[in-house]
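Peer 1: Sequence first, predicted model second:
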Amino acid sequence: MMARPELHAAAELPGAMLLPHTATLPPVPLEHTTIAIDVVGPLATTQVTQCFRNSHTAPLDALYVFPLPAEAAVTGFRLRVGQRVIEGSLRPQAEAQASFEAAAARGADAALLARQRPNLFSLEVANLQPGELVETELNFFSQVPFDDGWFTLTMPTVVLPRYQPAAAPTGPKEGQVPLLPKDAPGHTLSMQISLDVGRKLQLETQGFPCETIEQRGRTLVRLSDPAAVPDRDALLRYRPAGEGYAAATFAYRAAGQAGATLLMLTPRALPSNAEILPRELLFVFDRSGSMAGDSIVQARNALRACLRALNPDDTFNIFPFDNVVEQLAPAPLPFTQAALDQADQFIAQIHARGGTEIAGAIGQALSQPRDPQRLRMIVFLTDGAVGNEDRVLQQLAAQLNEARVFAFGLGSAVNRFLLDRLATIGRGCAEYILNDEPIEPAVERFQRRAGMPLLRDLSVDWGGALVREALPEPLPDLYAGQPLVLLARYAATRDQATTVTIKGRTAQGSYSEQLALELPLATPDRGGAWAALPQLWARARLEALEDEARLAASEHSKHRDQAAALALEYGLLSAHTSFVAIEEAPADADGRRSDQKIVVPVHLPAGTRREAFEPEPGPLGGQHFAAMRVARSAALPKGLKSLASRSGMSAMLLGSAAADEDEGTAAMFAPSMAQADERSAAPCEPPRSAAQRREAALRFLGRTQGANGTWADDERATVLALLAFIHSGHSPTKGTFRPQVRRAATWLEQRPENPWINLALRALTGQLSPTQLSAAATTELETLGLSLNEISARQQNSGDGNGGVLGPKANPQRPDAMTIGLTACLALLV
């Protein structure tokens, strides 16, 4: 993510705060965060309670920077001091900041909640008294995304420090937060989610171990550990039964106010069987320091899997970037085995290093001469840990030129706002893969969608209803499995019943679908999350205004004024409004004023390498410090700036690049990051369960298939791999690995008959039972004089060879026939 940091004496670090790396680090004032989420249908109501305690002998201030979902509509804030509750009020940002600073100077209890970025917030608490327990509570509403039949609720819990390029305009460096020293205790997390979504077919959790309880028609999901470490995103996926959310409408209207409606429609249009257009895929691969560890390995394997999913007429190129951009070849390569071998060797040499200069990578990829015979697609593989999102989005919009954009977000704390916006501007999709999550389902969705959209040129006819300001505008293209989701305001003097007509174009021709919509004059029987529909519409409108301002700088002041007025009208925290909670200072306030300030350090995001953000500890004046070299002109976030002005210190700007950063500095950092990758790729014990071992073996086979459909150009190994996929329920027409099965089947059907070919053809036509499929693997192992236990012990459980059964000299990037055969046998027998 950034160039190698250096140690400096404090006097040499203008604009940086030094954090001691010893056991004497002052206790963190934030003790615990409690998150309670209530889901009703497609809407979620969330309460976040943060508990601060001052264990010092004097008053202090605390500043905490934390993430929330970018789509969160924050509507409430309060401060609790002992038995006293201080309700927060929403004010224009400058007014809230001034009121907070004045209250802090008086010695009053005060807290300020501000938005630093679309998915990054700061909370400052002033004058925490010795031994005092203070709780802050914020509330927000959100719409749970629905895609491919699944709802996915994401709750981020930690900030990944973001890189700010030296060339970026001087301004606030939000998102730069100190990390907790290694093994130092930090704050903890508890979370509970209550689901009321009707009957469910399936429910999955990722990120944290969870337990599930069915209770009076609701499903409760909570973290197994009530004192978990907040160091990753928490994900809950659930798939409702039936077609209830394939076409659904919801409405809410308070008396005397404009109403709001939410419409969800998953089109019934079928994917096209027409000839697939040839594509030119340009993979923009993030190799910056923040990717070190699990993320870079996951990215390499995701790229290998994407290459195996290409079509015969596709071309591709790879652009690894940190603060230097390279590329695989001068021009896109055809999908051949020679090109795959070249790409595999190139990918194996990609290690994390340097800074996240994503704008330069976009510029280089999109400046390549375009092939008019192919549909150009830009595919990002990144954690999005950059601080200049606006510059990146502006550059993409300026250079896109009809290309489509897809993104894979990799890691435990991805900047989802950036990747979602990249995909929106590029009329594509974003996929997110946690470090411990299989990549193949996301790659399969990418392959299914990375052609022409299912529906284009959409329009909506509201049937004469008084509906206005429907969002999003313009309407997006839709890919297979994606719903059209609309939020709109409505006004009428009576109840309205209308028919909404959605029209568009598919590969087969025109498309039209209708949906009944009720728009009541008032909804007194509805409350809770439904009452948030007007605020969710307003949050979507604020997002649209920000997008317009981002891409039309000349009208920035007009958009700002509109956004500020809208946020105040609907009571929403925004870039232009903040919540402030203040209690009048008592008579003895002089002794309550703080002269100690602590910026709450955050946990190292799971799966990342500490080396990416700080150097190894070393002696410096009897104490060890971690500090980043920063540009002298670096400014501070508003919250950090106000805190620093009263304390004489400033925030540690993790990830700021010095103005004289160059390729040599990045190269100096590369060896330690490469070693970190190698440590993460070291062999270890096989996965614990048989199912995990089998799936890992299949994933290894899936990303090592040759361009011609074989494995290692070996007939026997190819048949064994095919049998392994069929044994696990995959076929040429179904399953995550159907492209691999289809390609292998095509090759085998062209081969002359022999016992192995006949075995494969019988398996493809369903003539073999699972027992007969497994028998082929048993016979193969007996021939080799090996046992299942022996090959299980060889299976890799991390790194580039994850899932493969490797011999002592095997190359995981170019596995031989023996490696393929043994891996397939394991998948068939385990």
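Peer 2: Right, received. Where do you want to start? Numbering: from 1, shown residues only.
Peer 1: hey, let's count contacts and neighbours off CA atoms from now on
Peer 2: Will do.
Peer 1: my guess is residue 706 contacts residue 713, does it?
Peer 2: Yes. Between residue 706 and residue 713 there is a contact under C-alpha atoms under 8 Å: 7.5 Å.
Peer 1: higher neighbour count, these two?
Peer 2: Between residue 706 and residue 713, residue 706 has the larger neighbour count (other C-alpha atoms under 10 Å), namely 23 against 16.
Peer 1: what's in contact with the strand or helix carrying residue 122?
Peer 2: In this assignment (DSSP states H and E), residue 122 forms part of strand 120-128. Residues outside strand 120-128 that contact it (C-alpha atoms under 8 Å, 6 or more residues apart in numbering): 53-54, 59-68, 70, 104, 107-116, 134, 159, 175, 592-594, 639.
Peer 1: Take these and keep only those in strands.
Peer 2: 53, 60-67, 110-116, 134 (DSSP state E).
Peer 1: circling back: residues shared between the contacts of residue 706 and residue 713?
Peer 2: By C-alpha under 8 Å, 6+ apart, no residue touches both residue 706 and residue 713.
Peer 1: Now do the contacts for residue 595.
Peer 2: 59-61, 646-647.
Peer 1: An error on my part: the question was meant for residue 155.
Peer 2: Counted by C-alpha under 8 Å, 6+ apart, residue 155 has contacts 68-69, 233-235.
Peer 1: Now list the buried members of these.
Peer 2: 68-69, 233-235 (16 or more other C-alpha atoms under 10 Å).
Peer 1: Please report how far the closest residue to residue 729 other than its chain neighbours lies from residue 24.
Peer 2: Closest residue to residue 729 apart from its sequence neighbours, by C-alpha to C-alpha, 6 or more residues apart in numbering: residue 735 at 6.8 Å. Look at residue 735 and residue 24: by C-alpha to C-alpha, to the nearest Å, they are 55 Å apart.
Peer 1: between those two, who's got more neighbours?
Peer 2: residue 735 (16 against 9).
Peer 1: try this one side by side with the last:
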Amino acid sequence: MVNCGLLTGLNEPVPLKSISVEVRVQDHVASVSSTLQYVNEEQRPLEALFVFPLPADAAVCHFSAKIGEQEIVAELQDKETAKDQYDDAVSSGQQAFLLEESAKSPDVFKLSVGCLLPGQNAAVTIIYVTELAVQADQSLRFCLPAVLNPRYTPEGSDAGIVSEISSVCGAAPYSLTLSVHVSSPKPISKLESNCTLDPLVFLRSDHTQATVNLSPGHMFDRDVELFLYYQDTHQPSAVVEAGVATAPSDSLMRNPVVMISLYPEFPEEGMSSMANQGEFVFVMDRSGSMDWTMHRGKEAQHRIESAKDTLLLLLKSLPMGCYFNIYGFGSRFESFFPKSVEYNQDKMDQALKKVKEMRADMGGTEILQPLAHIYSQPCIPEHPRQLFIFTDGEVGNTKEVLDLVKSHARSHRCFSFGIGEGASTALITGLAREGSGHAQFITGSERMQPKVMESLRFALQPIVSNISVDWTLPERVTAETISPPIDVLFQGQRTLIYAQLKGKNLGGSEGSVTVKYNLNSQPVTNQLHFCIKPTEETGLVVHRLAARTMIRSLEQKERSPDFTRKKIKRTLAKLRKTIVKLSVQAGVSSVHTAFIGINKDTKQTVKGPLQRRRVPTYAGRMRELSGYSIPRAPLRMSGPLRAPRMRGSLPSPDWSNEEEFDCSDDEVDNQGSEAAQDLLLPLVSLQKASGCWELDAALAAVLGKTEDELTNQKPAQVDGSVWATLLALIWLYSWRKEQQVEWQFVARKAAAWITSQKVGDLSQCVCVGNVLLGCQVTKDSLGI
């Protein structure tokens, strides 16, 4: 574990004074310009070091510095050459600026500002472009990372830039301003945030352009998330961007590039029955940081407690006939069972008992070893492996972890969940990308359960196979696909394809892209027609995103075990040269390049070493873990949050009665949020693995009745379990309809179980149940 803190001493002034961010969103792509204002208030020259996060998939494409009226635009160079130039410049008294990416994690960057003279100001600007991820509710998520947690680095590993992260207690000593401009061909419905925003201002009457600003007072104690809602977000689209006429003829930047956004729509018959088979492996972070709260409200749950509630829902939602196991990991790892076991009542009860006993007591965050152990277990025939990984994502060997996942990509799907502020976007999104799954982030006052159950819905979708992409273009025009082959498709989820267009007949002609695949052994075709004439000036955003995609693929190929043997050292050097060449031509950062800028007009002899000041990054709350000293600071809010995005946190009676709900005293003490007190979890906890409920006092208590009331009203034609299960369904569809995403599979199992009992007409039973519970649902709405 990295020992974090202000290593230069708490009384030394921090040279970074403010950060100003301008975001321009075009449909589902964002261009972000961040300007950092540095001031040297000391009596001798300084070198300022700032280690900070960026989105994992960002393409950094510009770096410049302005001192007075003079602007220095940095150039991309081979990283080692850039570092040498930086050191030489600083040692000779020249002002120099260096921006480099961590070799261990692509979402961590280091900015070095060398030889900042006494009293001098410097404005450093970084520009990057990034895609916006599609959420389960069809919103587009933009995240400005403001929190960078210390990364746990396994013993013996080279932490690199990661080891230079320094944290601050309380709010960071610099301010943030943020403005957002949104434009889209589709009307903007609304914009939500986890932070306080000024009112949204529409610039056009058709609502296709709008601006919004972050309200003053943000304290850098959480990431800034924006959620954009467009009308018809899920419609397929294509953007063709013109190349640069002066670029080399054989380069990516010379020709037009097309970005295709596809939203596969599976035939209804292919989705009519969700998979009842599979091996579900839940991997839960139990490091000390999981004992922190989910957010900063008074009623916030601890992360580990929210995770335990989520595991309860997952275990109750699994289909009969599948296999499952649960792992906990920290500095070590353990599993509930030696290998995955068949899902039945006995194994589910054993697992739930162990879930109750789970604590955040396993030290640091070492995820590589449990993953390696899971992959060493043979897959179960006819039961595709589905991996669910929950972590607050603070690791230093991110690329090593992702390479392991990719090497087993054909044997499983991986669904990842980043919990709390500062989770590594590179780790969370990378796990899902390399494991052909889906990534979710749970931050602020969002509840974990709805997002996890959405991912379970994806996991239960039939696995798509034999995916192919075909292009139909005018004569003498070809498309060279840049994106890696598509390994996974999910119903309604966006898939991006980048391709380079070559040829001379690129006028107003039309082309099309066709995606073919098999769903439940049935062939399916999705097609999109588009105009191949380049659109208006887009600032080379598409080219740079395409270049970043190619660079990441080449970097991963370079890390492949096949490229680490001495006999292919020459091939490895050639691959590295290719990465550097592409990075420099496209102006996009890579692990082998860095931005270097030198002010050669300023030269002042420096006697002795420069004073070094590390700019602290807010790193959440820390605590002592496994003997490693990490400062723990209180979390603060910069102002009231807007209404929570996820619905369903209704106030309801306390469920702390141990006898009725079988909850331990420790669990009750650690609950406290409305979500934990809600009656939904107690009701779900009473369901059997088969999908039914028993007619007993515990169920009656949840439904607000006595056991005699339930028994006396039971229709004669049904037995107690059928009646109890009907009542549970009626209650869910009436009183927790807005939380249906959480209990959808619980209800599906219940309806299937009732149907299997072959009871006669149930309409009268539903009517009696409605009267008893004060509801008005129909038999058909219950799915029976």
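Peer 2: Looks like it arrived, so ask away. In this text the structure is predicted, and so the values were computed from the model without any measurement.
Peer 1: Just give me the match in structure 2 for residue 135 of structure 1.
Peer 2: Aligning on TM-score structural alignment places residue 135 of structure 1 opposite residue 123 in structure 2.
Peer 1: residue contacts, its match?
Peer 2: Counting by C-alpha under 8 Å, 6+ apart, residue 123 of structure 2 has contacts 35-38, 65-67.
Peer 1: Which of these has the largest number of neighbours?
Peer 2: Neighbour-wise, the contacts of residue 123 of structure 2 (other C-alpha under 10 Å) top out at residue 65, 24 neighbours.
Peer 1: any idea what that one aligns with in structure 1?
Peer 2: So, by TM-score structural alignment, residue 65 of structure 2 is matched to residue 79.
Peer 1: Please tell me how far its match sits from residue 132 of structure 1.
Peer 2: 13 Å.
Peer 1: any chance you could map the helices in the stretch 251-400 of structure 2?
Peer 2: For the stretch 251-400 of structure 2, applying DSSP state H, counting those that start in this stretch gives helices covering 268-271, 303-317, 345-356, 368-376, 398-407.
Peer 1: Relative to structure 1, what is the average displacement of the last one?
Peer 2: Okay, so that is helix 398-407 of structure 2. Comparison of helix 398-407 of structure 2 with structure 1 after fitting gives an average deviation of 3.1 Å (mean C-alpha distance after the TM-score superposition for structure 1).
Peer 1: wait, isn't residue 218 of structure 2 in contact with residue 178?
Peer 2: No. Using C-alpha under 8 Å, residue 218 of structure 2 makes no contact with residue 178, being 9.7 Å away.
Peer 1: Of the contacts of residue 595 of structure 1, keep whichever come out buried.
Peer 2: 59-61, 646.
Peer 1: To which secondary structure element is residue 480 of structure 1 assigned?
Peer 2: Applying DSSP H and E, one finds residue 480 of structure 1 in no helix or strand.
Peer 1: Looking for the alignment partner of it in structure 2.
Peer 2: Checking TM-score structural alignment: residue 480 of structure 1 goes with residue 491.
Peer 1: can I assume that match is in contact with residue 262?
Peer 2: No. Assessed by C-alpha under 8 Å, residue 491 of structure 2 is found out of contact with residue 262, at 10.6 Å.
Peer 1: Tell me which of the two has more neighbours.
Peer 2: Neighbour totals were compared for residue 491 of structure 2 and residue 262, and residue 262 leads with 24 against 15 (other C-alpha under 10 Å).
Peer 1: Identify the residue spatially nearest to the equivalent of that one over in structure 1, adjacent ones excluded.
Peer 2: The pairwise alignment with structure 1 assigns residue 262 of structure 2 to residue 265, based on TM-score structural alignment. The spatially closest residue to residue 265 of structure 1, leaving aside those adjacent along the chain, is residue 247, at 4.4 Å (C-alpha to C-alpha, 6+ apart).
Peer 1: The aligned partner of that neighbour in structure 2: neighbouring residues, count only.
Peer 2: Residue 247 of structure 1 maps onto residue 236 in structure 2 when the alignment is built from TM-score structural alignment. Residues near residue 236 of structure 2, counting by other C-alpha under 10 Å, number 18.
Peer 1: Surely residue 236 of structure 2 touches residue 265?
Peer 2: No. With contact defined as C-alpha under 8 Å, residue 236 of structure 2 does not count as touching residue 265 (10.4 Å).
Peer 1: Show me whatever sits in contact with both of those two.
Peer 2: What both residue 236 of structure 2 and residue 265 touch, as defined by C-alpha under 8 Å, 6+ apart, is an empty set.
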